[in-house]
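Enquirer: need coordinates for the following:
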Amino acid sequence: MIRKIDPDNRRVLKFPAVRPCESISPVILLNSLITLSNEITTFRTNFFPSQKKFSREVIRQMGILQIFFEEIRDHQSYFTKSLILCLSELHFALQKMQFLLQDCTREGSRLYILMKSQFVANQFRVLIGSVGIALDILQFNSLEICSEVKELVELLSQQAQKSKLEVGLTDQCAMERVILILNQFENEFEPEKGLIKRVLDYLGIHSWGDCNNEVKFLEEEMIKVEEEEREIPLISSLLGLMSYCRGVIFDTLDEQIINQSEAKLAGEMLNCLNPEDFRCPISLELMMDPVTISTGQTYDRASIEKWLNSGHLLCPKTGEKLESTELVPNSALKKIIQQFCSDNGISILKSARKSKELSRTVVSPSPASRVSMRFLAQFFAGRLHYGTDEQKNKAAYEIRLLTKSNIFNRSILIEVGNVAPLLDLLTSTHPNTQENAIAALLKLSKHSKGQKSIIQEGGLMLIISVLRRGMKVESRQIAAATIFYLSAVEKYRRLIGSTREAIPGLVDLIKDGTMCGKKNAIAAIFGLLLYHKNHERALEAGIIPTLVDLVTSIERSDLLADSLAILACLAEKIDGCIAILQTSTLPLIINFLKSSISKAGKEYCVSILSSLCTNGGPEVIAALAKEQAIMPSLYGLVTEGSAHASKKARMLINMLHKFNESSSSNLAAASKVHKERFVHAM
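Expert: Modelled structure (predicted):
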């Protein structure tokens, strides 16, 4: 009867209660009410940071109602229509009561609930009133329960209807202090720590862990806010305040919480390039279906199709004449955009909201949060320069958290000069400090300003040093991811590739790293291969035998597809083809094409085989022609693959048909010569 809803997945202060159906058995309804009232009374043991007066009143009333429900169950022999109607209305109200009490005691919601005190008070008043109205329809004289319980419930009904609960004086004072603090931030004045601590003490926020819970809750709420645009500035301001408190007010990290989240943070894989690169040059909206045209530029399919259908035959961005109007899906970029949306809570199904949600991380929605973030960034810069080892580690960890998915935070932290001292920490002899520093730099390298600052500050060699000799395997794999983001800039690709230890270090990580490390290293190498001279350096580092060993031993489809993508890229050049053929990889690629690997993996296999046939000559085509079992896969990609894969598959099919026709003609000619010689001999 009672719907079990995870409070962490429910939008706070939203109460999805449902009315009992008319056909529900009165006994089931009554038992459900007893369970509900019992669960509500257990909240008396919970800590209520605010709304204490309301919660005590509700819990007291639920205790009386629980006795009332149990009396009906034990003594009432007949359920009148008015009694069933009363119980149904009470069930609906008690569900909402339970949701409201869950929110008032929800982990991390203390500051938000305080600032919504007026709304919460109204909800308590309405729900208590609805209990009184539901009880008012009862004819108490007809109930077969003891007189003492009747009197209690009648009194409860009268009190509930007269209830005039208002925001408590102490809650009101605490709210006013928070508003004063936010106003000071908005006016670019840093509040006194004593004033902030008074608010934190009132709410029972006594440690870094408590404050971190508040930040996590507000971040989640920021993602969940949809149509309620008016809520965004408030949540943003509170998030800025609590982030500031976590960084400035609390000096000591909560080691237990750090240990719980360490593996998750260290296991982060690559997810996106510069988010501004995800916008279509025509619509300036996030690309949901990126396609590439003949000039090499990428657009969202809907935008470029509209452009072409209007009769334009020039590239909108470069002005070049289009050699073809074919649109080639950019599946790699599409996967990156989808991962970015997932990481940042952006719904890729609701395109009308996606740009708004992206922009919230680009520019903070509230002036108070912008200023508090700037004060916080300056505080970290000072700690990184002049703090103790422990303070430097904490500052690096805080930056790592703040820049996880917020572009605005990255920008501010870079502007005030946090990159240089973070680079200095890469030489730290403390493994955790080194890891936190390289992880913070990874997040900052997703921003174009961060990439520029890292290179200008001479950080490339330090990052490569961590890649090769990092004290923790997590630090090495994060360094590989950082190199990937730096390789998004063409001139940095050249610089990284020309640095002696960079590509060999990535190849070594593919050999002996974790799955996360292998994936990051593969992605970084793929980014570096966009510069043609890095092909030779990758071949010299032994990338092909390393990848061949990897694809023969792994089961993860994403890692297999990524490895095949690099082989496809290398196979486009003759040196790469020779190296691939020397490792006897051809049978392996053929088997992958015939097997049930992912669609992307099959498409990369076709691309590799097409390049090997083009660059490897007749011997490769002859070897491939013997494998008739690959033809169904090739025809399948012609009809169901991407435009690029379909084109490669058709090309490969034509090569094989021509080879077979040529072989048949040569065989027929040889047979004719042999016959003529036989006749002549006769």
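Enquirer: can we go C-alpha only for contacts and neighbour counts from here?
Expert: Will do.
Enquirer: quick one: the strands in the protein?
Expert: Secondary structure of the chain (DSSP state E): strands located at 290-292, 298-300, 328-329.
Enquirer: pipe those strands into CSV and attach distance to A479 per row.
Expert: Shown next, in CSV, are the strands of the chain (distance: least, Cα to Cα, whole Å):
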stretch, distance to A479
strand 290-292, 28
strand 298-300, 28
strand 328-329, 30
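Enquirer: okay, the ones you listed, which one's buried deepest?
Expert: Comparing these by mean neighbour count (mean count of other Cα atoms under 10 Å), strand 298-300 ranks first with a mean of 26.
Enquirer: for that strand, packing partners?
Expert: When contacts are defined as 3 or more Cα pairs under 8 Å, 6 or more residues apart in numbering; DSSP states H and E, strand 298-300 packs onto strand 290-292.
Enquirer: structure for this one too, so we can compare:
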Amino acid sequence: MGREELHITVPSLFRCPISMEVMKSPVSLSTGVTYDRSNIQHWLESGHDTCPATMQVLPSKHLVPNLTLHRLIHLWLHHHHHSSSPRSPSSSSPRTSYQQVRILIDRIEDENSEADRLDHLTKIVDFARASEENRRFLADFDHFVEGIIAVLSKSAEMEVLEPVITVLDLIMYQNGVKERVFSSIFRSNYQNCFSKICLVLRNGSLISKIESARILESLSLDAESKRRIAEKEELLSLLLHLITSENDPDLQDSVLSCLITVAVTRTVKARLVRLGVVRVLSERLLNPNTKPSTAEKSMNLLSMVSTCAEGRCAISEEKCAAAVVERLMKAGTEDAVMVLWGMCCVHGDRKVMDVVVKSNGMTKILLVMQSECEGHVRRMCAELVKALRVGYKSGEAAFGLGRYETKTTHIMPC
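Expert: Prediction:
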């Protein structure tokens, strides 16, 4: 038995091709081959520009953390450690697990090795995911939140930043955590945390991008914090880029929720318009594959930017009124009516009125009036019908308003 324990078969996938030892921090080159970070960095820093395993010339020396392989190695080592030594009756008790986590928390901030810090963070993420009780334990632990923010501020490694983001997302809605994270970032020397969150939004995994957007939304506790978040360099353009470049509906929903939360001032709305938000939202609304929740949030954000002059100009010029009419009966009905009402009734935009009539918008508006909508929505619909009829009274034959008059007399505006 003792001899068997001395000969452990290590899966070849877990060995670094350079050192042939189990990898501590697996990273992949552009060739797809994975190495331990310290070994491949030494190879590249020695002047080589090729992949050691394939000898291909590298178009880029960028190292991508292989988090999946890191997790598999961690699980394998954890299983080997426990299967090769007898367990005491209390080895799996909550008290022991909590004690281990206490030790990990104490080590994270002071750890000099990024590989060791990543190992500690991976274990804490697993602990947090296990149960609501574990998440409460982390949230209530003295200085844990502040310590994890310090790691976020100090680290430049994506493989460390991502588990930090995951931990924050997991515990953010525990009692008092949002306020503590808010205080640590806005009222301390850790405001560079926003640049690290932007880094994850730019280069992180899909789930890390979703978690980052949720964290930004959670930090928008008041008007001042919303303004300060929206004013961060490149943040708005980065969020808009994610909506257009990523097709994942969960990511789009998270990003849209974040933008809706921070777009509360005229300055932010105008800046979003300059960055092309009307075009982006119109594309989402016109895409038949856009899921209802994404369409609703797109319509909500569109109604928000329509309250500023820049937004109304973009809606008129880019003809997104057709997209609004298209979604009028499907998603975000109240916001859609508000956009059309503002453009046609309040500001008398003839371009938008043209599009509404040509897109069969009158029929849809009349149908909305007959649905179970709120009273103020009905009133806006009635005013829209009146504005469209009055606006085109002299040319109603050309726009088909006479046809609406005869076919919809049973629908009485309220």
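Enquirer: could I get the TM-score for this pair?
Expert: The TM-score (TM-score structural alignment, normalised by the length of the second structure) is 0.62; 299 aligned residues with a Cα RMSD of 3.3 Å.
Enquirer: of all the strands of the first structure, which lies closest to E661 of the first structure?
Expert: strand 328-329 (31.1 Å; Cα to Cα).
Enquirer: in the second structure, what stretch matches that closest one?
Expert: Across the second structure, nothing matches strand 328-329 of the first structure (TM-score structural alignment).
Enquirer: ok, which of the strands of the first structure comes nearest S665 of the first structure?
Expert: Per Cα to Cα, nearest to S665 of the first structure of the strands of the first structure: strand 328-329, 36.9 Å.
Enquirer: list of residues touching stretch 312-330 of the second structure?
Expert: 273, 278-279, 282, 285-286, 292, 295, 299, 305-306, 333, 336-337, 339-340, 343, 349, 351-352, 355-356, 359, 361, 364-365, 368 (Cα atoms under 8 Å, 6 or more residues apart in numbering).
Enquirer: start to end distance for that stretch?
Expert: 23 Å (Cα to Cα, to the nearest Å).
Enquirer: same question, stretch 341-354 of the first structure
Expert: 8 Å.
Enquirer: what do you get for stretch 366-380 of the second structure?
Expert: Calculated as Cα to Cα, the first-to-last residue distance of stretch 366-380 of the second structure is 11 Å.
Enquirer: in that stretch, what's buried?
Expert: 366, 368-369, 377-378, 380 (16 or more other Cα atoms under 10 Å).
Enquirer: the first structure: which residue goes with L286 of the second structure?
Expert: Counting by TM-score structural alignment, L286 of the second structure lines up with T552 in the first structure.
Enquirer: tally of neighbours for its match?
Expert: 10 (other Cα atoms under 10 Å).
Enquirer: now it: how far from I64 of the first structure?
Expert: On the measure of Cα to Cα, T552 of the first structure and I64 of the first structure end up 69 Å apart.
Enquirer: okay, buried residues for whichever helix in the first structure runs longest please.
Expert: Longest helix in the first structure, counting residues (DSSP state H): helix 643-681. For helix 643-681 of the first structure, the neighbour count (16+ other Cα under 10 Å) marks 643-653, 655-656, 659-660 as buried.
Enquirer: then stretch 439-448 of the first structure?
Expert: Neighbour count says stretch 439-448 of the first structure has 439-448 buried, by 16+ other Cα under 10 Å.
Enquirer: who are the contact partners of V362 of the first structure?
Expert: V362 of the first structure touches 406-408, counting by Cα under 8 Å, 6+ apart.
Enquirer: touching, K209 of the second structure and C198? I think so.
Expert: No. The criterion here is Cα atoms under 8 Å, and K209 of the second structure misses it with C198 at 9.1 Å.
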